[in-house]
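In: this one's sequence-less:
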């Protein structure tokens, strides 16, 4: 009986050995399966993995960076990726800490995979937070992408990320991985990478970011499409505060600082970066063509072509970002006021053909049809869409939604409207435009380039592309030829009487008898050359070109850098040729550079993304004039600002004791030597001012697209009213910025000077000195 009980007791004891055996079998199979899955992934079964070479040379599209002479980024060339990489050392400490605290707290403890985080994610089925490390996220950005919502496929993708992450950890340091991650991320709004994001959202370099700005950008890593500062600022602010809380949690900041920062606003300083916005847009348009030409002629060592938009080229330019800003500010300050007066004078009631003057309706229709066929709309419909001429013409008469330019409260802006393209063309023809270039005459370095009033709506560049009649700004070339050939002094006296050049002389078919601007009554007495140039006396300029001949003047202009074709006829003395601001500044700079022409330089160096120099500019110079001739010309031009049409630069303005406000004159108050020349063309279609100090030459043109759109009178239509104020405002800003070291000194006199330049010692009392009207409309006072 006892034996039976003992047997039954033994039988009742459970046998766990088979369960244990199955457990280990299943566990081993699971481990082997995981190992096998990783092996399959490494063999490329789930998709190709990057090899050693690819990991060593991480491929990202890098924008070409345009760098100013004062080492500021003034723009970029890119198609889709506006990315410029930065090194780890350029990232502020709190930016890196914010990333680690928020995305990967054990970043420095793992080798690509956070085992604790992964187990937590498995146990909680992902509800306790993700387990992706910074290395995994970089791997995902660089080499993997989610192609399906299938859990299995997403699992395989995760395995690939793990493998790539561990390889990245072996290939790069922790610091390099963090820098890569910041550089690769898309922060939206063309903000590709941390450098672009810092600039676009806060107008700063990454190293200049403060703590709360860094926290906001790190917060966007969660999902930049969702946490978009421009669309959902409150949501982004909340996310930023989460990042600050994480930093406090892990001891990077204290609770007091966290609480104070969480109460602040985002304080965005949104600065969009696009090809049509930002600083030096017209210059960047020129540079785009320059670089494409350079790329055609300069292949890579392997024979392939550089990609302007993806290869990360660094283009070092001569543009000074400060001077460029001052130039653009001067245009933006003057042009709205000038435009307001133009609109005032060209209302339909005052001018039924506005904005055109002196044109019949038939002539206006012809001009408009010509403009229609030159438009981008015509080109697109004709050649891209293959539309017939009749279909295109009909489209110009159909109202469409569009954004059009306007000056609103003195600021360039856009308005949404519905308008016929035909009407919009006429509307845009009513706007006055400008071209401005500033250059160091000794080095040829172009410091500022403003090709128009607004690149988004007026893309034709009036610095180098556009050429307009130059008026009296051409007269110094005639005077210089006379000084060079005949050794004339500024004090040489000529009769101020009517003068004609007979027919057939110099190939002129008819007798040429220029008149002075004042008409029949604008004659009498005598004038020195200095006085004649200061007052733009046409008859004396005609006498000079008769003495030297038109061809030598043309030859001199060509030596001074004028490339445009100039017919050698006497009328060029009064400025009939069409030249560009670029040509004129280069030519005038020769006078300031002691007779040596230096070709304008815009690009000094081009480097690849690794800093290897690919291009280094070589100065192009040539001797054109003797130092003495150049100096005498400069002294002639100084007379324009001392006793001619440029004297308003000297005015300090008159003030009323009662109202304490400027009531007359120009408050520029320049008292330093300035050589310059105004220019006004027939019917006031073009206004010019060329101004020089010893180390800076600047030219300004103002006019409408069509010569038939212009001021009715010289009061507003002269160069001294249209262009000179821009020069004055620009130079005032340059002088106020002492870091620029713009000269206020005298032009350097040659050691041997045989020509008398100080006419005060020899000029007689009977020499006429009746200056042009130097008043200015109150609407244009500054």
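Out: Done, it's in. If you're wondering where the values come from, they're calculated on a predicted model, not measured in any experiment.
In: can we go C-alpha only for contacts and neighbour counts from here?
Out: Will do.
In: now the helices: where do they sit in the stretch 601-750 of the chain?
Out: Here the stretch 601-750 of the chain has its helices, by DSSP state H, counting those that start in this stretch, at 627-643, 714-717, 719-722, 724-736.
In: does residue 40 sit in a helix or strand, and which one?
Out: According to DSSP states H and E, residue 40 maps onto helix 17-43.
In: which strands and helices sit next to that helix?
Out: Applying 3 or more C-alpha pairs under 8 Å, 6 or more residues apart in numbering; DSSP states H and E, one finds that helix 17-43 contacts helix 151-171.
In: Give me the packing partners of the helix or strand following the helix it packs on, helices and strands only.
Out: Proceeding N to C from helix 151-171, the next assigned helix or strand is helix 174-184, under DSSP H and E. Applying 3+ C-alpha pairs under 8 Å, 6+ apart, one finds that helix 174-184 contacts helix 134-143, helix 193-202.
In: Please identify the most buried of those helices.
Out: Ranked by mean neighbour count, those are led by helix 193-202 with a mean of 24 (mean count of other C-alpha atoms under 10 Å).
In: between that helix and helix 174-184, what angle do the directions make?
Out: 50 degrees (axes from the mean of the first three to the mean of the last three C-alpha atoms, to 10 degrees).
In: Relative to the whole chain's centre, how far out is stretch 596-612?
Out: On the basis of C-alpha atoms, centre = their mean, to the nearest Å, stretch 596-612 sits 17 Å off its chain's mean C-alpha point.
In: which other residues reach it?
Out: When contacts are defined by C-alpha atoms under 8 Å, 6 or more residues apart in numbering, stretch 596-612 is touched by residues 311-319, 439, 441-446, 559-561, 586-587, 589-590, 613-617, 619-625.
In: List the buried residues for that stretch?
Out: For stretch 596-612, the neighbour count (16 or more other C-alpha atoms under 10 Å) marks 596-609 as buried.
In: what's the angle from the helix holding residue 40 to helix 151-171?
Out: Angle, helix 17-43 to helix 151-171, by the same axes, to 10 degrees: 70 degrees.
In: And the helix or strand just after helix 17-43, what does it pack against?
Out: Sequence order places helix 52-56 as the next helix or strand after helix 17-43, per DSSP H and E. Applying 3+ C-alpha pairs under 8 Å, 6+ apart, one finds that helix 52-56 makes contact with helix 151-171.
In: Against that first model, consider the following:
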């Protein structure tokens, strides 16, 4: 080939390369302009960038300011630049953007590398090279799908917006914005939430190794999650420390010391079914969402519980709640074992087809099968198909080979309970335990359940009698009474025990003698009792029947707690409440919630003092004596036990000078009760939760002021009124006509029922009543 031809070919190649390069430059420039002029997608404006708002988790605080929960779509809580440790900032810069302080939002060398690989070589794995500013834009404005151009469009968009961002914000502000929006593992967004979740502390409290762990997660939040992959996370942490040494943020000796530290997590999940007070937080969510709905409507705002970063301050006492849950678990675990052993193979959750089928048909899985219009055989086959499932009990969760039917029977057997403590003077809720395990039993027995209250209703009956002029030393016969105009109903004592003596009112309440309680009710008048109960805070319907003296009315724990506060709060019932204030994300108070306490007493001070002394008798010599002899409690405590028909519900209400606590134990299915009164009575089923709770209170230095508080002494007049013989023999005439072998029953027509239409009996019913055994009430 001639020299001239070679020269021509060389020029041709140079021209081709030049044209190709020019075309490439024009293409890149044109591509850049297409993104700039929003051909592919809209870009955030300068105004939008200047007003960056991100969803923030709303936080729930206990009485002392402790964080007890969050509501969020993405778990995010912002921090300020001043709250960031310097070593955390250094770790971030060294690892994610070493030239952060030198560029204007785009690292040119990294950008060119990514552009050429992505556009010219179509290498979608060519990511990287993004500055903190570009990553921030990616976090704020997620990437969209543009086919094979997705990566280059996103990179150019992020570069353009990053340059705009750096003209608006300082480097410190960009670091802060970045760390408040970047995703970490376990649905956590922002460094503050990550610090709280993985290390149980504020960002400002993070050590150098802990900071390196969190920064290390930025490369791949799942792959370097220290909870899931501790070894991988540890290696990544050490890489971050090495980067810090490389760029001069650490001395060699500092790095060597840091890498020797073990990876130690203090992991805490803020999911609603875990953590402290899950039932309380679930109920709180409903209340706040309803309040926000009304508030937004009235004020034209758009606050959202899950995105607006609200701060919700509650009355819950962190330490009391913690020990209440511990006492609950400790007792229920032991009681459940005794409960199951008492039934053995004849347990209703194994043998009672009605109970099992009712529970089965309520299960979501059964309802799903029914909605698919399967045949009954297909449904039964699915229900009985065994596979690996997770079952919970008090020893934890385990994977077993079982069917859905097995699962239904398994969860049917569990006893449930509730614990509610309130400040008796304001009604502020201090503890709230709504059930055994929120993940598996979401029915809240504090907020939602209404059960028969048994003998815990008797103090209201006795209060009405005192208000009607009765005295604590008035005597009543313990003999049984049959009420002719109420289907020959007869009040009996626990276990059918015979009480042949005359009992002072104070003794009858302490020992919870049913036959006396009904006679006290007669003297008080049913109408007066019902009116007083409603004035004390009972909103549920109370039937005008003699059996209300034994607590056959159904009511909630909240209602019962409110009624009992009047015995401590000068006769003024205080409504339970649990929110003190709600703030927006900037700390502005949206609303403060005040206590709701009755303006005037609903009974006299004399009656209040007498009732308190009488309920002290329940603890000192009555049905709650085991607080003294078994649990060794010497605190000032008044109280009342309660047990309902067939041992379905056990109750205990404890009154102390600074705290009122209600405990309840029973089964969700009313057809499943305890096999014996000895096990199911409130003194055995519900009282121990409170006893353990008080013991733990006594051992806590932080709670000593509550645990050791003392009642004010009653007046001399009240002391004198209480000074009588607890019981005495019936008079001569009574003894003469009393059969000592079995209790004497008197048949009465009760005047207080005159307003009720008399129930008419047919001939067959009258005949049947001759042979009908008298109904028993095993109330305490």
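Out: Received it, and whenever you're ready, just let me know what you need. These numbers come from a predicted model, not from an experiment.
In: Quickly note the distance from the equivalent of residue 566 of structure 1 over in structure 2 to residue 548 of structure 2.
Out: In structure 2, the residue paired with residue 566 of structure 1 is residue 542, using TM-score structural alignment. Residue 542 of structure 2 is 8 Å from residue 548 of structure 2, where distance means C-alpha to C-alpha, to the nearest Å.
In: Have a look at these two and say which one is more surrounded.
Out: residue 548 (25 against 18; other C-alpha atoms under 10 Å).
In: who's in contact with the aligned residue in structure 1 for residue 664 of structure 2?
Out: Using TM-score structural alignment, the partner of residue 664 of structure 2 in structure 1 is residue 701. Residues in contact with residue 701 of structure 1 (C-alpha under 8 Å, 6+ apart) are 434-436, 581, 686-689, 723.
In: picking up where we left off before, out of the contacts of stretch 596-612 of structure 1, which end up buried?
Out: Buried members of the contacts of stretch 596-612 of structure 1, counted by 16+ other C-alpha under 10 Å: 311-319, 439, 441-446, 559-561, 586-587, 589-590, 624-625.
In: Now intersect those with the helices, please.
Out: Members of these lying in helices (criterion: DSSP state H): 559, 586-587, 589-590.
In: Grab the two from these that are most spread out in space.
Out: Farthest pair in those (C-alpha to C-alpha) is 559 and 589. Separation: 12.3 Å.
In: any idea what residue 676 of structure 1 aligns with in structure 2?
Out: Alignment note: residue 676 of structure 1 maps to residue 639 in structure 2; criterion TM-score structural alignment.
In: Now stretch 449-466 of structure 1: buried residues?
Out: Going by neighbour count (16+ other C-alpha under 10 Å), the buried part of stretch 449-466 of structure 1 is 449-455, 458, 460-464, 466.
In: the helices in the stretch 351-500 of structure 1, which residues?
Out: Under DSSP H, counting those that start in this stretch, the stretch 351-500 of structure 1 gives helices at 361-374, 376-379, 389-395, 421-429, 475-486.
In: can you tell which of those is closest to residue 27 of structure 1?
Out: Closest of the helices of the stretch 351-500 of structure 1 to residue 27 of structure 1 is helix 376-379, at 70.3 Å (criterion: C-alpha to C-alpha).
In: Who are the packing partners of that closest one?
Out: Helix 376-379 of structure 1 packs on no helix or strand, going by 3+ C-alpha pairs under 8 Å, 6+ apart.
In: what residues are up against the counterpart of residue 84 of structure 1 in structure 2?
Out: Under the alignment (TM-score structural alignment), residue 84 of structure 1 pairs with residue 77 of structure 2. For residue 77 of structure 2, the contact set (C-alpha under 8 Å, 6+ apart) comprises 56-57, 180, 189-193, 309.
In: Show me which of those is closest to residue 491 of structure 2.
Out: Nearest to residue 491 of structure 2, judged by C-alpha to C-alpha, of those is residue 57 at 55.7 Å.
In: separation between the alignment partner in structure 1 of that closest one and residue 576 of structure 1?
Out: The alignment partner of residue 57 of structure 2 in structure 1, by TM-score structural alignment, is residue 63. Distance of residue 63 of structure 1 to residue 576 of structure 1, computed by C-alpha to C-alpha: 44 Å.
In: more neighbours, the two?
Out: Using other C-alpha under 10 Å, the more surrounded residue of residue 63 of structure 1 and residue 576 is residue 63, with 27 against 20.
In: Residue 259 of structure 2 contacts residue 238, doesn't it?
Out: Yes: counting by C-alpha atoms under 8 Å, residue 238 is a contact partner of residue 259 of structure 2 at 5.9 Å.
In: which residue numbers in structure 1 go with stretch 192-205 of structure 2?
Out: Aligning stretch 192-205 of structure 2 against structure 1 (TM-score structural alignment) gives residues 195-208.
In: What of stretch 305-324 of structure 2?
Out: Here stretch 305-324 of structure 2 aligns to structure 1 at residues 308-327, judged by TM-score structural alignment.
In: chain center to that stretch: distance?
Out: Taking C-alpha atoms, centre = their mean, one finds the center of stretch 308-327 of structure 1 at 7 Å from the center of the full chain.
In: Check stretch 336-355 of structure 1 too.
Out: 30 Å.
In: What residues sit buried inside it?
Out: 336-342, 345-346, 353-355.
In: Stretch 94-113 of structure 2 too?
Out: 94-98, 100, 104-107, 111.
In: and these, which of them are in helices?
Out: Those of these mapping onto helices are 94-96, 111, per DSSP H.
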